[in-house]
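In: Need a 3D model of the following:
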Amino acid sequence: MGDVTSASATPSTPARPRRNRRAEILEAAARLFAARGFHGVPIEEICGAVGVSGPALYRHFSGKEALLAEMLLDVSSRLRESAVAVATSSPGPEQSLDALLDVQITFAIEQPALITVHDRELGNVPEPHRRQIRRLQRLYVEEWVTVLAELHPTCPAARLRAAMHAVFGLLNSTPHSAGELAGGDMRPLLRVMARAAIDAAVNAR
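Out: All right, here's what the predicted structure looks like:
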């Protein structure tokens, strides 16, 4: 058998771009952290899940804590950016609320591992990254509160804020129901439940 490394061998698949490899590492780490916890997953296992060496992983991240920090910073930033885009492009508050629900429901259905990691492991993110994550999350909530305030101008902002935290808790319960309903069935169910929760909160006496 000829040398598979020779020039006459069939060319191998080109190396993935670095940005894709970085994303693969983050995705694999999220799955592993969600399944066994941050402290239960050695860095070598993350490397094995992605097919990279330790030195290759350390070219992207200085260690597990840095990896966890970027994972949660990235998703918090993307959610906030999506909310801002919705707020600036929708013709009115009703459409903005529909679009915001789409953003959060899509995240809840497609990223249950990230939800689990955030709930369990935020305390393992070093400062100041944890403060940055919290700040991005507050800004995300305020995008929702601004839209709801347009729809319900007589409802106190504190109540709207509390309502949104409750709605996020409802929507982000998807890791506990994974596999029980297909995404196509879960999406309208979550939308109806979220709308009902918002209406109940703003109309409570």
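In: From now on I want contacts and neighbour counts done on CA atoms only, so please keep to that.
Out: OK.
In: Just the buried positions in stretch 65-73, please.
Out: Neighbour counts over stretch 65-73 (16 or more other C-alpha atoms under 10 Å) mark 67-73 as buried.
In: same deal with stretch 25-38?
Out: Result for stretch 25-38 [16+ other C-alpha under 10 Å]: buried residues 25-34, 37-38.
In: which stretches of this structure form helices?
Out: 18-36, 43-50, 54-60, 64-89, 93-110, 112-121, 129-151, 157-171, 183-203 (DSSP state H).
In: could you dump those to a markdown table with distance to residue 177?
Out: Formatted as a markdown table, the helices of the chain follow (distance: least, C-alpha to C-alpha, whole Å):
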| stretch | distance to residue 177 |
| --- | --- |
| helix 18-36 | 14 |
| helix 43-50 | 25 |
| helix 54-60 | 32 |
| helix 64-89 | 21 |
| helix 93-110 | 10 |
| helix 112-121 | 10 |
| helix 129-151 | 24 |
| helix 157-171 | 11 |
| helix 183-203 | 10 |
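In: Could you also give me the structure for this second sequence? I'd like to compare it with the first:
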Amino acid sequence: MSSATDAPADAATARDRAKAERRAALLTAAAQLFAERGFPRVSLDDLGAAAGVSGPAVYKHFASKQAVLAAILVGASEGLLAGGRAVVAGAASDRAALEGLVAFHVDFALGNADIIRVQDHDLDSLADDDRHTVRALQREYVELWVDVLARLRPADARPALRTRAHACFGLINSTPHSSRVGARAARSILESMALAALTA
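Out: The predicted structure follows:
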């Protein structure tokens, strides 16, 4: 049985949840608009309208339009690195780790086409510190793959393995621009092609 003192806490939790949901909706809308129009051609009013709030209400969640862009791109890079680390940590073998990384990245690409487009077109619109953060996170993510490849291909130099990893990302990340076959077919094609490229 809840007491009267639980009510304020429950209300605060509901408010926090609603705020988090609104923030997530703004980021989803922003990624779609930035992908379609490009960062410079989207206003805060556009973002608010797409998420069902007024333009000024966006400031309750983000200090500026550039902060929205940073939340999208830094957040995506943080998510990739954390997810990649979890895949490797939970894998029973190096081969399983590589297969898991490929499947993880394919899932990301198929589920976040707008973010990949924004990354391609608008990375340079980030503030310098945010851009450096994204690049540093991306380098760590690449090296995670290279570490796994190095255990599977000990005779290969790390620069060569890094080239393989980047080529694999290029293959997988091209899907938002070219895939028309449906997610299930695209996933199968991409995973088999990526593994073949990495292990050839």
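In: sorry, back to before: now, the most widely separated pair of the buried residues of stretch 25-38 of the first structure?
Out: Spanning the widest gap among the buried residues of stretch 25-38 of the first structure are 25 and 37, at 15.9 Å by C-alpha to C-alpha.
In: count of neighbours near the counterpart of residue 133 of the first structure in the second structure?
Out: Residue pairing (TM-score structural alignment): residue 133 of the first structure is matched to residue 134 of the second structure. The number of residues packed near residue 134 of the second structure is 21, by other C-alpha atoms under 10 Å.
In: need the contact list for residue 134 of the second structure.
Out: 73-74, 77 (C-alpha atoms under 8 Å, 6 or more residues apart in numbering).
In: how about 6 Å then?
Out: Applying C-alpha atoms under 6 Å, 6 or more residues apart in numbering, we find residue 134 of the second structure in contact with residue 74.
In: next one: residue 37 of the first structure
Out: Applying C-alpha under 6 Å, 6+ apart, no residues contact residue 37 of the first structure.
In: Distance-wise, check it relative to residue 84 of the first structure.
Out: Look at residue 37 of the first structure and residue 84 of the first structure: by C-alpha to C-alpha, to the nearest Å, they are 32 Å apart.
In: next one: residue 124 of the first structure
Out: 28 Å.
In: Could you do residue 165 of the first structure as well?
Out: Residue 165 of the first structure is 18 Å from residue 84 of the first structure, where distance means C-alpha to C-alpha.
In: With residue 75 of the first structure instead?
Out: Residue 75 of the first structure is 14 Å from residue 84 of the first structure, where distance means C-alpha to C-alpha.
In: same deal with residue 22 of the first structure?
Out: 26 Å.
In: Closest to the centroid, which residue in the first structure?
Out: residue 75 (4.2 Å; C-alpha atoms, centre = their mean).
In: Any idea how many residues pack against residue 42 of the second structure?
Out: 15.
In: What residues of stretch 159-175 of the second structure count as buried?
Out: 161-162, 164-166, 168-169, 172-173, 175.
In: Also stretch 101-112 of the first structure?
Out: Buried residues in stretch 101-112 of the first structure (16+ other C-alpha under 10 Å): 101-105, 107-109, 111-112.
In: Out of the residues you listed, which is nearest to residue 151 of the first structure?
Out: The nearest one, if we look at these relative to residue 151 of the first structure and count by C-alpha to C-alpha, is residue 101, at 14.7 Å.
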